[in-house]
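Asker: next come a sequence and a model predicted from it.
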Amino acid sequence: MADDSDDKTEDPTQKRLDDALEKGDVAKSQEVNTWFIIAGGTLILSTFSGSIGGGILMPLRNLIANAGQLRTDGAALLALGNTLSYAVLGAIGVPLLMLALAAIAGNMIQHRLVWSSESLKPKFSKVSPGAGFKRIFGKQALANFLKGLFKLIALGAVMMAVLWPERDRLESFLRFDPSAILGVTTSLTLQLMGAVVAMLAAVAIADYFFQYRQWFERQKMSLQEIKDEFKQSEGDPHIKGKIRQLRQQRMKKRMMAAVPNASVVITNPTHYSVALSYDRGMSAPVCVAKGVDNVAFKIREIAKKHDIPIVENVPLARALHATVDIDEEIPVEHYHAVAEIIGYVMRLKNGLGARRM
């Protein structure tokens, strides 16, 4: 039996992508999260290492210096523990908050915030031997293996590049007091972490594009799925209403563009306007625009701007608006009334032309 994925050759629709997002199925790279956390840790170490050390050092120094005078009964020991806890929390609180924000940013930069319980629902595919075999020996597993191997080699190369030139100085540290080498080790640690961050940035970018491509391939649809979705969308009253609104907007735009080419506009001054076009050789005048209220006013406004004659005829305007559609010839029963108006307009135009000559 052929794999169903072979039929899914079409790019996913926007609805399919939105549905996937609602279910919590998003393009996500764990390497991006890892990079944000390590980069945040490096920034915290370079910025807050002194304040963290000082904030923890002073309470511990006082504790050791006054160890003989401390009470160790139940209440006093509990109070001492609380004091030390508050001191440590005060020293590392802001850095921990920054680290948490970095972890959240690693997710937010890849996709918008999603609340979904879909991943918590039991699925047969999670315990299926076939699905498990695919996860172990599939494309994703191979990519994870190659990625892990590359990270291991790259991390070793980075550590070697940073620490190898310092090997002689590192050996001499054994003879120094720990407090004397603290600044040097902090500097080396920051160099090492900076190099690791730079290396992981390349891994994170490449992995994100790979994960996005895998996710996009999973969302692909067959032709039948696209047809079914279209039918379902067509039945949605909101979609129908939107389509109807777009059609009306297009028709109105086309009508207004045709008004300057009309021969005459027949109006009921307060409500109806019908624009007719007629040239010699035509079997009957054609309605190029019609409307009521605001649309009727707009038709008259455009007609005035382009010197199109406007004729007031209340019953004819109402009748034409009710019986003729856009781009259709007027009904036979209105031939006589419209012919009189067209003739009057042509005589008027010819009279004006004769006077100008």
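Answerer: Everything's here; your move.
Asker: every contact and neighbour count from this point should use C-alpha atoms.
Answerer: OK.
Asker: would you map the helices across the chain?
Answerer: Applying DSSP state H to the chain gives helices spanning 14-22, 30-65, 74-108, 129-137, 139-163, 167-172, 178-219, 223-234, 237-258, 294-305, 314-323, 335-356.
Asker: what is the second one packed up against?
Answerer: Under the contact criterion of 3 or more C-alpha pairs under 8 Å, 6 or more residues apart in numbering; DSSP states H and E, helix 30-65 touches helix 74-108, helix 178-219.
Asker: with mean neighbour count and distance to residue 20 as added columns, please give these in a markdown table.
Answerer: Shown next, in a markdown table, are those (neighbours: other C-alpha atoms under 10 Å; distance: least, C-alpha to C-alpha, whole Å):
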| stretch | mean neighbour count | distance to residue 20 |
| --- | --- | --- |
| helix 74-108 | 15 | 16 |
| helix 178-219 | 16 | 8 |
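Asker: what about versus this one:
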Amino acid sequence: MAEEKPFEERTEQATPRKREKAREKGEVPRSREITSIIPMWSVLLYLFFGGAVLHSLMNYVRNGLQRSAELSITESSIVEVFKADSIQFGMLMLPLFAVILIVTISVHFLQTGFLLSAAPLSPQFSRVNPLAGIKRYFSLNMVVEALKGLFKITVLGTVLYLILKEQMFKMPLLVDMSIQSVQAFSFHQIYRLFLISAVVLTIFAVADFAYQRWYFGRNLKMTRQEIKDEHKEVEGSPLVKARIRSLQREMARKRMMQEVPKADVVITNPTHFAVCLKYDLQGMGAPKVIAKGQNLVAEKIKEVARKSGVPQFEDKPLARSLFRLEIGEEIPEVFYKAVAAILANVYKLKGKGVHL
């Protein structure tokens, strides 16, 4: 594997081709922070919009507390209570899990789009290389991740401490409250803590997503030489393209030479141009150019024509004019008279007639 170039040398933005190749490998900018806050926001939205659910959850807790005081503890009673509570709790939590699943999938698509790649699952021996592991451990990204985690815990802990400190003086008052009031107060404070924590973590998640996009783009940057190499890979090097064009011309020339024996006549310059004409009275409206050449190619056409017994007529102006036509093109009407005279001589020799 080629050695990775230093960031200082990679000054050019990644090309669309490199971005597409990275995407095929499953390499896209994504933030784990955004994924981590999904369950928290799902719970908050679930409780905020589901008043009936919150009421059922409070009843579930209250009934559990009441039953625990009244229940005679036996093996069968514990099993029955466990079954009933499990079913009730599952029914309460099922919509929440559905919300978490839907939101998780939605956020994933918002971050990466539709992406299916088996490349991350393939074995990569660099991952088990101790030296590579040490490099990753002390990389810029790992340092940033560590500082980011420390900063997040510090800020979140400070915010929660200030909120709890504000509510501490209310704690002694709970002793004189009813169970319903204690429940309402507790749920309100928990919901408030969840909401503030979610807001703080969302700010971190948005900042982290912006950082991940920047870091991903930075890693994809290319050197000028890499861009040139990619261009050569896509378009082909000038030498290769020239060689391909040369081979294509050679193949076209060979195919053209195979048509020379089928010509009725070759009109020459006589040294610089040679144009082969064919005329089929039944299938053509006018004589057609089936081969042509200049200089060395013209000499080759005349040589093949001699070996094949194709008549050659010298007419410098006509040969030069017909050479401008494309292979497969019928001659214009302006040349009918001159070509007809030549073909008349050819067909006279062959015992045919010509009508243009």
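Answerer: Nice, thanks for sending it over. Owing to the predicted nature of the structure, the values given are computational and were not obtained by experimental measurement.
Asker: sorry, back to before: and residue 62 of the first structure, which of the helices and strands packed on helix 30-65 of the first structure is closest to it?
Answerer: Of all these, it is helix 74-108 that lies closest to residue 62 of the first structure, at 10.6 Å by C-alpha to C-alpha.
Asker: now the helices of the first structure as JSON lines including distance to residue 7 of the first structure?
Answerer: Formatted as JSON lines, the helices of the first structure follow (distance: least, C-alpha to C-alpha, whole Å):
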{"stretch": "helix 14-22", "distance to residue 7 of the first structure": "16"}
{"stretch": "helix 30-65", "distance to residue 7 of the first structure": "30"}
{"stretch": "helix 74-108", "distance to residue 7 of the first structure": "32"}
{"stretch": "helix 129-137", "distance to residue 7 of the first structure": "19"}
{"stretch": "helix 139-163", "distance to residue 7 of the first structure": "19"}
{"stretch": "helix 167-172", "distance to residue 7 of the first structure": "59"}
{"stretch": "helix 178-219", "distance to residue 7 of the first structure": "12"}
{"stretch": "helix 223-234", "distance to residue 7 of the first structure": "8"}
{"stretch": "helix 237-258", "distance to residue 7 of the first structure": "27"}
{"stretch": "helix 294-305", "distance to residue 7 of the first structure": "49"}
{"stretch": "helix 314-323", "distance to residue 7 of the first structure": "50"}
{"stretch": "helix 335-356", "distance to residue 7 of the first structure": "59"}
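Asker: what about these, which gets the closest to residue 2 of the first structure?
Answerer: helix 129-137 (15.2 Å).
Asker: okay, now residue 304 of the first structure: neighbour count?
Answerer: 14 (other C-alpha atoms under 10 Å).
Asker: counterpart of it in the second structure?
Answerer: In the second structure, no residue is matched to residue 304 of the first structure (TM-score structural alignment).
Asker: now residue 304 of the first structure. Nearest residue, chain neighbours left out?
Answerer: Of all residues not flanking residue 304 of the first structure in the chain, residue 310 sits nearest, at 7.8 Å (C-alpha to C-alpha, 6 or more residues apart in numbering).
Asker: in the second structure, which residues correspond to stretch 275-295 of the first structure?
Answerer: No residues of the second structure are matched to stretch 275-295 of the first structure when aligned by TM-score structural alignment.
Asker: this completes my enquiry, with thanks.
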